[in-house]
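1. can't give you the sequence, but here's the structure:
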């Protein structure tokens, strides 16, 4: 092995990493079941291993174990789903036919949130205060990829009023819920992103999104 590759994983290990990335899906269809406590702990540890600016680790995860509380969260999502459909205008009816969450039938529901007191972390945030959100997104992606490797589906739900959800969960001022994460067994993984399969939109090719030296200039 030459010097530039001495830290690389084995071909089999690399293939597994790239497979998890390629087959990760934003899942909406779950089949109940459960996630063993030790497996959930592994997944959350993977999330906690994410990079964070200034090592601030701004993520907080709330496991929703109470079924009544889960139902209340589902009601918040449904209310926002209706408002989103109204905002979409002529595509509203088409949107309402989409399945946009699996809160009622996933095995585990997690709330991923930003902590309060983030203003104290200046390192890396003075010019880019959004880096706390970027750090949380990295943790969510770690969790997503680990879940796929473990054979579990995960879906990121963002249709909710953050203030209403924060109040429902008794979150302190300055903290903010960012994602509802539906996690659990699925019968199958989508062969492509669900919104592509449903004809809602199409992903853009990578070549259109890479520039060289100046914005808009391509190879």
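-> Everything's here; your move. Keep in mind that what you see is a predicted model, and the values were worked out from it rather than measured.

2. okay, CA-based contacts and neighbour counts for the rest of this
-> Fine.

3. and for whichever helix in the chain runs longest, what are the contacting residues?
-> Looking across the chain with DSSP state H, the single longest helix is helix 67-88. With contacts defined as CA atoms under 8 Å, 6 or more residues apart in numbering, helix 67-88 is touched by 64, 91-93, 95-96, 103-104, 109, 159-161, 164-165.

4. spatially speaking, which residue is in the middle of this structure?
-> residue 156 (4.3 Å; CA atoms, centre = their mean).

5. any idea how far it is from residue 208?
-> 26 Å (CA to CA, to the nearest Å).

6. From the chain's centroid, how far away is the strand or helix carrying residue 18?
-> Per DSSP states H and E, residue 18 falls inside helix 11-23. Relative to the centre of its chain, helix 11-23 is centred 19 Å away, using CA atoms, centre = their mean, to the nearest Å.

7. after that helix comes which helix or strand?
-> helix 37-48.

8. and that following helix, what other elements does it pack with?
-> Packing contacts for helix 37-48, counted by 3 or more CA pairs under 8 Å, 6 or more residues apart in numbering; DSSP states H and E, involve helix 131-149.

9. for the following helix or strand past the helix it packs on, packing partners?
-> The helix or strand immediately downstream of helix 131-149 is strand 153-157, counting by DSSP H and E. Contacts defined by 3+ CA pairs under 8 Å, 6+ apart place strand 153-157 against helix 131-149, strand 176-184.

10. Identify the residues contacting strand 153-157?
-> With CA under 8 Å, 6+ apart, strand 153-157 has contacts from 25-28, 30, 100-102, 144, 147-148, 179-186, 189.

11. Would you mark the buried spots in it?
-> 153-157 (16 or more other CA atoms under 10 Å).

12. same thing with stretch 105-117?
-> Buried-residue list, stretch 105-117, by 16+ other CA under 10 Å: 105-116.

13. for comparison:
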């Protein structure tokens, strides 16, 4: 059997999926279907990785005390982050909702296992950072699979990685790459929230192809 053929209708649907992949911060309390969560994790495991190392480690955070500790770390880091701006921008910053830690039914911490021997180091001798980049690819696969199933994902980056590593009691060789909130969105928007709330405008440079 040969590879599948992806027709124009599929390609258009795929483009729509990419367009509607949003960073979600507002979640309904409804539980996530366990089958959907497993399917999204399976999609993540099909991500490309340097040397086929598959260094991602997904940790489901269900313990209320651990969740509360992560939320407390976010609050501390978020307060510190506002201080780098001038007064007007800091005031705007404090109005933004930058995480759904208190509402999301599912929390997933995603680590890069820097000690993995899978792949025997192939492809990363000169660019060791590709190990963590591989984890980012897995996060993106998870995110798209979740969006296709009506789930929202929010990537919480305003955290101290060492604190999260300690809170979750994972090996010291695991490096935090992403902390994800997962659940059903309260609202749906095609435009990014930070643009919608006036924090920034779209930068066209990211869509430019530079010729050399």
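-> Received the coordinates, thanks. As the structure is a computational prediction, the values presented were derived from the model and not from experiment.

14. Any idea what the TM-score comes out to?
-> Between these two chains, after superposing, the TM-score reads 0.92 (TM-score structural alignment, normalised by the length of the second structure); 208 aligned residues with a CA RMSD of 1.8 Å.

15. For my notes, please list the helices and strands packed on strand 153-157 of the first structure in a markdown table and give distance to residue 7 of the first structure for each entry.
-> Formatted as a markdown table, these follow (distance: least, CA to CA, whole Å):
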| stretch | distance to residue 7 of the first structure |
| --- | --- |
| helix 131-149 | 21 |
| strand 176-184 | 33 |
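
16. farthest-separated two in the contacts of helix 67-88 of the first structure?
-> The distance between the two most remote of the contacts of helix 67-88 of the first structure (CA to CA) is 32.5 Å, for 64 and 91.

17. Looking at these two, which one has more neighbours?
-> A direct count of neighbours by other CA atoms under 10 Å for residue 64 of the first structure and residue 91 places residue 64 higher, at 16 against 12.

18. residue contacts, the more buried one?
-> 70, 108-111.

19. What residue in the second structure is paired with it?
-> Here residue 64 of the first structure is matched to residue 61 in the second structure, going by TM-score structural alignment.

20. got it, and residue 75 of the first structure?
-> Match for residue 75 of the first structure (TM-score structural alignment): residue 72.

21. now residue 35 of the first structure
-> Using TM-score structural alignment, residue 35 of the first structure pairs with residue 32 in the second structure.

22. just residue 117 of the first structure next, same as before
-> Counting by TM-score structural alignment, residue 117 of the first structure lines up with residue 115 in the second structure.

23. Is it correct that that match falls within a helix?
-> No: according to DSSP: H, G, I helix; E, B strand; the rest coil, the state of residue 115 of the second structure is coil, so it is not within a helix.

24. Spatially nearest residue to it, not counting backbone neighbours?
-> residue 173 (6.0 Å; CA to CA, 6 or more residues apart in numbering).

25. ok, the one you found - contacts?
-> Residue 173 of the second structure neighbours (CA under 8 Å, 6+ apart): 113-115.

26. make it 10 Å
-> 111-116, 165 (CA atoms under 10 Å, 6 or more residues apart in numbering).

27. Make TSV out of those and add distance to residue 47 of the second structure.
-> Converted to TSV, the contacts of residue 173 of the second structure look like this (distance: CA to CA, whole Å):
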residue	distance to residue 47 of the second structure
111	15
112	14
113	15
114	17
115	19
116	17
165	24
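
28. Out of those residues, name the two that are farthest from one another.
-> 116 and 165, at 17.0 Å, using CA to CA across those.

29. Which one's more surrounded, the two?
-> Taking other CA under 10 Å, residue 116 of the second structure and residue 165 do not tie; residue 165 has more neighbours (19 against 16).

30. just checking, the more buried one is part of a helix?
-> Yes: the assignment for residue 165 of the second structure is a helix, going by three-state DSSP.

31. Does it touch residue 113 like I think?
-> No: between residue 165 of the second structure and residue 113 there is no contact under CA atoms under 10 Å: 12.0 Å.

32. Distance check, the match of residue 117 of the first structure against residue 84 of the second structure.
-> Taking CA to CA, one finds residue 115 of the second structure at 35 Å from residue 84 of the second structure.

33. Same question for residue 38 of the second structure.
-> From residue 38 of the second structure to residue 84 of the second structure the distance is 40 Å (CA to CA).

34. on that earlier part again, what about the match of residue 75 of the first structure, neighbour count?
-> Residue 72 of the second structure - counted by other CA under 10 Å - has 14 other residues nearby.

35. before we move on, what about residue 139 of the second structure?
-> 27.
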